[in-house]
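> How does the following fold in three dimensions:
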Amino acid sequence: MEVKRDSYLKQLIERKDNGMIKVITGIRRCGKSFLLFTILKRHLQESGISEDHIIEITLDGIENEELRNPKVCFQFIKDAMRDDSNYYLLLDEVQFMPRFEEVLNSLLRIRNLDVYVTGSNSKFLSSDIITEFRGRGDEVRVYPLSFAEFYSVYDGDYDDAWNEYMIYGGLPQLIEFKSERQKENHLKNLFENVYLKDVIERNKIQSMDEIGILVNILASAIGAPTNPTKIAKIFSSERQMSYTNKTISNHIDHLSDAFLISKANRYDIKGRKYIGANLKYYFTDLGLRNARLNFRQQESTHIMENIVYNELLIRGFNVDVGVVEIFGRDKEGKRVRKQLEVDFVANQGSKRYYIQVSLEMNSEEKQNQEMNSLRNIPDSFKKIIIVNSKSKPWRNEDGFVVMGMKEFLLNEDSLEF
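Here you go, the predicted structure:
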């Protein structure tokens, strides 16, 4: 069953023949290879590009082991180009090749070659785009299926699709599995034997037990502010284990580099500055997060928050957690400083949206709790509350937009209401 991933194809089409290396990054098994070798290749063929002008190389396959040699691979590509018309190179899992940056920089000098590469680790790709490609690397980040993509091929109604997506996430391969046991076992095996093993081996991590526990802590704490110091105290008090702040910070970076988790910085909205402590962490795929916890911890509010965060990233926003500082009175009447939280501050160019995520707002107390931080933001950017319902967007008396999760997820222009 094929899922149309039109937004990613559109990004690649916009970059076609732009003289830059198109670098397709993302977590393993999110569909990068399918995007490259099926969706993009089909588009090229439908655009009139002949088969012999599309060069395909998959470096993670044993059949192409010799092409992991940089010089052999470069010569193979050169030999495949037999005339002066345009050629298109589709190169999968480029991090398997040593010195791949040199190869790609050399390919940039071939004027009739348009290069598309995939990789699964940002240490090898995203950071090197700037330093190694001298501004000639163009990244397209691919995510697991958004809910809209998942729902487009789901055989059932919205409610069933939503419940399944909250539990099993959006890795494309799971669409083919019919039973819950299949899905659960597949996700558990993937996390343990692919994702975590990959992080441990790539970064030569010796403390395997510690990073496994760290993953569990982060999985249990999605949407909650945390930092290495807090985590170190958990190891010390609950596990009687020594795990330094620096090591924890490094291991979190490794998990982020492998696209397993994302960090959301805290932003002081009134002070217009970032607050260094207590970041929030979200999982790129909730199915993997839930599998790590044996599908036990299903807190609807935090899972909703994670889904909204991922959806905003998919739509190309830069996303922070907002903090609004106010002054109030304590029980004794003393003036005290308080910090209110805005779930997300989403920025894209000149656009900004303040977004709260709420399971429900069925009482005046709950409404005030969700709206108080928005009411104290001293600017006129749009303020949105997303609730777990299928209701259409409407504006309340404060001018805030209230919309159901269904509208937010299935309408790519929902924030423009």
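> CA atoms for contacts and neighbours, from now on please.
Will do.
> Which secondary structure elements does the top helix by length along the chain sit against?
Identified as the longest helix of the chain according to DSSP state H is helix 300-314. Under the contact criterion of 3 or more C-alpha pairs under 8 Å, 6 or more residues apart in numbering; DSSP states H and E, helix 300-314 touches strand 273-283, helix 286-292, strand 318-329, strand 335-348, strand 351-358.
> which residues touch the shortest one?
Contact partners of helix 286-292, identified using C-alpha atoms under 8 Å, 6 or more residues apart in numbering, comprise 165-171, 184, 187-188, 191, 215-216, 219, 283, 296-298, 303, 306-307.
> Make a ChimeraX selection of the buried ones in those.
Entered in ChimeraX, the line below selects the buried ones among the contacts of helix 286-292, by 16 or more other C-alpha atoms under 10 Å:
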select :165,166,167,168,169,170,171,184,187,188,191,215,219,283,303,306,307
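> coming back round to it: Asn86 is nearest to which of the helices and strands packed on helix 300-314?
Closest approach to Asn86 among these (C-alpha to C-alpha): strand 335-348, 34.1 Å.
> Let's see this one next, to set against the first:
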Amino acid sequence: MRTPKIRRKTYLDFLHTWQDRDLIKVLSGVRRSGKSTLLALFQQDLQAQGVQPQNIIAINFEMMEFEELTDYRKLQDYILSKVDKSQKNYVFLDEIQYVAQFEKVVDSLYVRECIDLYITGSNAFFLSGELATLLTGRYIEQHILPLSFQEFKQWHVENNPQISQLSNPDLYEMYLQSSFPYTLAISNQQESYDYLQAVYASIMFKDVIPRLKTSDVNALERVAKYLASVTGSAISINKIKNTFASSGVKISFETVKRYIQGLQDSLLFYRVAQFKVRGRELLQSSEKYYLVDVGLRRIMLPDANADQGHILENVIYLELLRRGYTVYVGRVDEYEIDFVAVDTMQNLAYYQVALDTLNEDTLARELRPLQKISDSYPKYLLTLDRIGADANYNGIVKMNALDWLLSKENR
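Below you'll find the predicted structure:
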């Protein structure tokens, strides 16, 4: 069973926008987020434009037949043997992190006018200063996340009429099982669970452990499961260390810090720093962590469905990333704002997320941080409420979170 081919407009638009332009196109993202499928769809588009198949050179380094090409010299020789110098050639190097010193062959291919180059990678090497140092000024990057709720629903509308008739809340419950594209083709709960276990193991054993060079897998998994259990809660490394110590597990501050960095580098978790709204400065006291797919909680935690409010918060955070925002946790006086979203023009938007606010005390508590903000940037309260879902509290706009997830405009 193959991964369903979903035309993910934002990501395909990126590839078409930068096609034939003098930059290396980089797709980064967690394993199984759909990068290879996007490249395959783009290659189909190229052929529809009239590009001949022999001018498309595609190598996926997770395929055994290309194992020998993980030597960068052999890779270059292979590609150049396929290139037609009189034509534009489109070269796709998928999961290139398997090639030691890949930057050498990438640089060598990039300077050739007959080659338009696309590369993908599954860890934060492609988001860090390392890549910027190696390919300074020569690349443009698109980060790939698993499916949005909108993409999930659209696929079912087009391919699964029976399920597409479900209400948005019912579809959302299905979406929480996993947003990895391959799971669209799985209807059996046990198969879905087994697939997520395989994805998690692949991330841990192919990305996290080799990068950290650690032999203490149990301690690493303890840290990963702890982060999953406190999704949406502000924590510090010291707090994690002390929590483990209180249960009889000895682990140093530096080890916890290193393990968390490795889990971020694998793109399994995202770290969100705190942002002081008054004064516009970052705070170093504690951070929040969110999973790349909330479905992974099912194989990491004994009670994955606990704390639905923070699960919704995790979903909203990932959607803000998809919409191109840089995201922080806000702090105003002693109050916390779930998200401060900053766009490329440095405009801000504030988001408070709650499962429901039908109780007056809950509503007052969720509004209070937003009411403390004196600037005129947009302020939103996102909940699963249907009653009063379009209320406006002196400029604070309340929206149903599922309607927001399905909306096309950035707001």
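> Could I get the TM-score for this pair?
The pair, once superposed, lands on a TM-score of 0.93 when counted by TM-score structural alignment, normalised by the length of the second structure; 398 aligned residues with a C-alpha RMSD of 1.6 Å.
> Format the helices and strands packed on helix 300-314 of the first structure as JSON lines; extra columns: distance to Gly31 of the first structure.
As requested, these are exported to JSON lines (distance: least, C-alpha to C-alpha, whole Å):
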{"stretch": "strand 273-283", "distance to Gly31 of the first structure": "17"}
{"stretch": "helix 286-292", "distance to Gly31 of the first structure": "15"}
{"stretch": "strand 318-329", "distance to Gly31 of the first structure": "22"}
{"stretch": "strand 335-348", "distance to Gly31 of the first structure": "25"}
{"stretch": "strand 351-358", "distance to Gly31 of the first structure": "28"}
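> out of these, deepest packed?
Of these, the one with the most neighbours on average (mean count of other C-alpha atoms under 10 Å) is helix 286-292, at a mean of 25.
> and that helix, how far out from the chain's middle?
On the basis of C-alpha atoms, centre = their mean, to the nearest Å, helix 286-292 of the first structure is displaced by 14 Å from the centre of the chain it belongs to.
> what does it correspond to over in the second structure?
Under TM-score structural alignment, helix 286-292 of the first structure corresponds to residues 294-300 of the second structure.
> Equivalent analysis for stretch 169-189 of the first structure, please.
Going by TM-score structural alignment, stretch 169-189 of the first structure lines up with residues 178-198 of the second structure.
> Flag every buried residue along that stretch.
In stretch 178-198 of the second structure, counting by 16+ other C-alpha under 10 Å, buried: 178-184, 192-193, 195-197.
> and for it, what are the contacting residues?
In contact with stretch 178-198 of the second structure (C-alpha under 8 Å, 6+ apart) are residues 1-4, 32-34, 146-149, 152, 293-296, 298-299.
> just the buried members of these?
Using 16+ other C-alpha under 10 Å, the buried members of those are 3, 32-34, 146-149, 152, 293-296, 298-299.
> Okay, the closest residue to Thr301 of the first structure other than its chain neighbours and Met403 of the first structure: tell me how far apart.
Spatial nearest neighbour of Thr301 of the first structure, excluding adjacent residues (C-alpha to C-alpha, 6 or more residues apart in numbering): Leu359 at 5.5 Å. From Leu359 of the first structure across to Met403 of the first structure, the span is 12 Å (C-alpha to C-alpha, to the nearest Å).
> Could you tell me which residues touch both of the two?
By C-alpha under 8 Å, 6+ apart, the residues touching both Leu359 of the first structure and Met403 are Val387.
> And those two? Which one has more around it.
Met403 (24 against 16; other C-alpha atoms under 10 Å).
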